[in-house]
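Undergrad: here is my input; please provide its structure:
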Amino acid sequence: MVGWIKPAVFIACVAPFGLLVYGAFSAGLGPDPAETLMLVTGEWALRFLLLTLAVTPLRKLSHWQWPIRFRRMLGLFAFFYACVHLVTFGQFFIGWNGGRALEEVVKRPYITVGVMAWLLLLPLALTSTRGMQRRLGRNWRRLHQLVYPALVFACVHLAWQVRSDYGEALVYCLLAGGLLLFRLWPRIRARA
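TA: Next comes the predicted model:
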């Protein structure tokens, strides 16, 4: 069953990027293509991060084992879209100027937490292989708990840059809060 699902999931994960590339070449990204690229890639990075963290609750609640096979792919796509988001910022907003990048990170808190989220995802992507999992042993699991603060930083990054309509940011934050609570609930109950 998983054999045909994996390519389908991969194609679904690549589709938003394909649509962006098509929009870029067909002048379909609106009046400010750079802003559209920033917005869409940031949203997809957060969506894939949420989907990655939703795999374990889905497995536990449904008792299906097969969703766990897609967690790594979803996590790597979260990192991919976060990288495209960062590259878009570097290319169109700061022109790869190191001094300006540092100034933006220091001056704008929403950029600071966005960069922190990306920095936390970087070691997760670099250690996502089975070989690294074997090499790191139990430390691999500890390292990959960085996904939780990365999710918090990503949500704060989104919420701090919203200027008027907080509805979408609130939905993402509530979903993130629910997923984090699902992870923390057994520890809360054990302490109680």
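Undergrad: from here on, just use CA atoms for contacts and neighbour counts.
TA: Fine.
Undergrad: all helices of the protein, in order?
TA: 2-25, 33-62, 71-88, 98-107, 109-126, 130-136, 138-143, 147-161, 167-191 (DSSP state H).
Undergrad: for the shortest one, packing partners?
TA: When contacts are defined as 3 or more CA pairs under 8 Å, 6 or more residues apart in numbering; DSSP states H and E, helix 138-143 packs onto no helix or strand at all.
Undergrad: okay, buried residues for it please.
TA: With burial defined by 16 or more other CA atoms under 10 Å, the residues of helix 138-143 counted as buried are residue 140.
Undergrad: neighbouring contacts of that helix?
TA: Residues outside helix 138-143 that contact it (CA atoms under 8 Å, 6 or more residues apart in numbering) are 124, 127, 132, 133.
Undergrad: which residues does the last one contact?
TA: Counting by CA under 8 Å, 6+ apart, residue 133 makes contact with 127, 140.
Undergrad: again, only using 6 Å
TA: Shown here is residue 133, whose contacts under the criterion CA atoms under 6 Å, 6 or more residues apart in numbering are residue 140.
Undergrad: against residue 69, how distant is it?
TA: Residue 133 sits at a distance of 15 Å from residue 69 (criterion: CA to CA, to the nearest Å).
Undergrad: quick revisit: would CSV of the contacts of helix 138-143 with distance to residue 155 be doable?
TA: Compiled in CSV, the contacts of helix 138-143 are given as follows (distance: CA to CA, whole Å):
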residue, distance to residue 155
124, 18
127, 23
132, 28
133, 27
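Undergrad: show me which of these are buried.
TA: By the neighbour-count criterion of 16+ other CA under 10 Å, the contacts of helix 138-143 include these buried positions: 124, 127.
Undergrad: from the contacts of helix 138-143, pick the one nearest residue 22.
TA: Distances from the contacts of helix 138-143 to residue 22 were compared by CA to CA; the smallest belongs to residue 124, at 29.7 Å.
Undergrad: how about this one, so we can line them up?
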Amino acid sequence: MALAPVMNRLLAHKAAKPVWWTLLALPFAWLMWGAINNTLGANPAEALIRGLGDWTLRGLVLTLAISPLRQWTGWHQLLRHRRAIGVATFVYGTLHWLSYAWLDQGLELDALLKDIAKRPFILVGTLAWLLLLPLAATSFNRAIKALGAKRWQALHKTVYAIALLAILHFLWMRSGKQLYGEVAVYAGIVGVLLGWRVRNAWRQRSQTPARRTPAVSTG
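TA: Purely as a prediction, here's the structure:
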């Protein structure tokens, strides 16, 4: 039996969405359990902030991977769950930024603004989070109808810019300890996904028949 039809049936099942939401919530539950039980290491605040950031980046990569995976595997029902992954990514990103603002800066606006201006990796991370806000705000059916499909799709293509900013944020954060291995893995995956998007767009454009230019009348 071919795998694609089986996977599509499973992904379309009414129980699939609750399963997805449960899986997406598990990392947060694990981090909260660690924070409550003091198992996050010597610096639990830093571990919590970084853990939430890691899952934000993973969510971005998974969101970007949905379309290529659909094409490569034939699992077309994956599209039904992209919105849940995107919303969960925004939630993790918001919790990551709020944890930094609270645990690192004590929710003091003055200190926050000074730190954002002083440290480039914080500035880039904050910018990536701010760019996620309009995507989260337009992730509902009413917003899609209000914007129109083309404008909505154009807006949500900024997720690639957000992913690149997130990797730059991760790179600068890890550069202090010169730990680049994990950064390279994420950068490589996003590079492949972005390359797939560019190649796909170029192929679609090349297959679109050119419009005929009407002949100019000479009288």
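Undergrad: what does stretch 16-30 of structure 2 correspond to over in structure 1?
TA: Equivalent residues of stretch 16-30 of structure 2 are located at 5-19 in structure 1, counting by TM-score structural alignment.
Undergrad: buried residues, that stretch. List them.
TA: Buried residues in stretch 5-19 of structure 1, defined by neighbour count with 16+ other CA under 10 Å: 13, 17.
Undergrad: likewise stretch 27-47 of structure 1?
TA: Along stretch 27-47 of structure 1, the positions that meet the burial threshold by neighbour count (16+ other CA under 10 Å) are 29, 33-34, 36-38, 40-47.
Undergrad: same check on stretch 64-71 of structure 2?
TA: Buried residues in stretch 64-71 of structure 2 (16+ other CA under 10 Å): 64, 65, 66, 67, 68, 69.
Undergrad: what stretch of structure 1 does it fall on?
TA: When stretch 64-71 of structure 2 is aligned against structure 1 using TM-score structural alignment, it corresponds to residues 53-60.
Undergrad: again, but for stretch 160-171 of structure 2
TA: Here stretch 160-171 of structure 2 aligns to structure 1 at residues 148-159, judged by TM-score structural alignment.
Undergrad: can you list the buried residues in the matching stretch?
TA: Neighbour counts using 16+ other CA under 10 Å place 148, 150, 151, 152, 153, 154, 155, 156, 157, 158, 159 of stretch 148-159 of structure 1 among the buried residues.
Undergrad: mind putting the residues you listed into JSON lines with distance to residue 97 of structure 1?
TA: As requested, those are exported to JSON lines (distance: CA to CA, whole Å):
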{"residue": "148", "distance to residue 97 of structure 1": "30"}
{"residue": "150", "distance to residue 97 of structure 1": "25"}
{"residue": "151", "distance to residue 97 of structure 1": "27"}
{"residue": "152", "distance to residue 97 of structure 1": "28"}
{"residue": "153", "distance to residue 97 of structure 1": "24"}
{"residue": "154", "distance to residue 97 of structure 1": "23"}
{"residue": "155", "distance to residue 97 of structure 1": "26"}
{"residue": "156", "distance to residue 97 of structure 1": "25"}
{"residue": "157", "distance to residue 97 of structure 1": "22"}
{"residue": "158", "distance to residue 97 of structure 1": "24"}
{"residue": "159", "distance to residue 97 of structure 1": "26"}
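Undergrad: if I look at the most centrally placed residue in structure 2, how far off is residue 192 of structure 2?
TA: Per CA atoms, centre = their mean, the C-alpha nearest to the average position across structure 2 is that of residue 60, at 2.1 Å. Between residue 60 of structure 2 and residue 192 of structure 2 the distance is 14 Å, computed by CA to CA.
Undergrad: and what of residue 37 of structure 2?
TA: Counting by CA to CA, the gap from residue 37 of structure 2 to residue 192 of structure 2 is 39 Å.
Undergrad: those two - which one has more neighbours?
TA: Counting neighbours by other CA atoms under 10 Å for residue 37 of structure 2 and for residue 192 shows that residue 192 has the greater number, 14 against 9.
Undergrad: now do the match of stretch 160-171 of structure 2: everything it contacts.
TA: Under the contact criterion CA under 6 Å, 6+ apart, stretch 148-159 of structure 1 has outside partners 110, 113, 114, 117, 120, 169, 173.
Undergrad: and the last one, what's its match in structure 2?
TA: Put plainly, it is residue 173 of structure 1. Residue 173 of structure 1 maps onto residue 187 in structure 2, with residues paired by TM-score structural alignment.
Undergrad: grab the nearest non-local neighbour of that match.
TA: The shortest distance from residue 187 of structure 2 to any residue that is not its chain neighbour, by CA to CA, 6 or more residues apart in numbering, is 6.5 Å, and that residue is residue 167.
Undergrad: measure the one you found to residue 186 of structure 2 for me?
TA: Remark: distance between residue 167 of structure 2 and residue 186 of structure 2 (CA to CA) = 7 Å.
Undergrad: then residue 112 of structure 2?
TA: The separation that residue 112 of structure 2 has from residue 186 of structure 2, given CA to CA, amounts to 28 Å.
Undergrad: repeat that for residue 119 of structure 2.
TA: Applying CA to CA to residue 119 of structure 2 and residue 186 of structure 2 gives a distance of 22 Å.
Undergrad: between those two, which is the more surrounded one?
TA: Neighbours per residue (other CA under 10 Å) separate residue 119 of structure 2 from residue 186, with residue 186 holding more: 19 against 12.
Undergrad: for the more buried one, which residues are in contact?
TA: So, once contact is read as CA under 6 Å, 6+ apart, residue 186 of structure 2 ends up touching nothing.
Undergrad: please consider this matter closed, and thank you.
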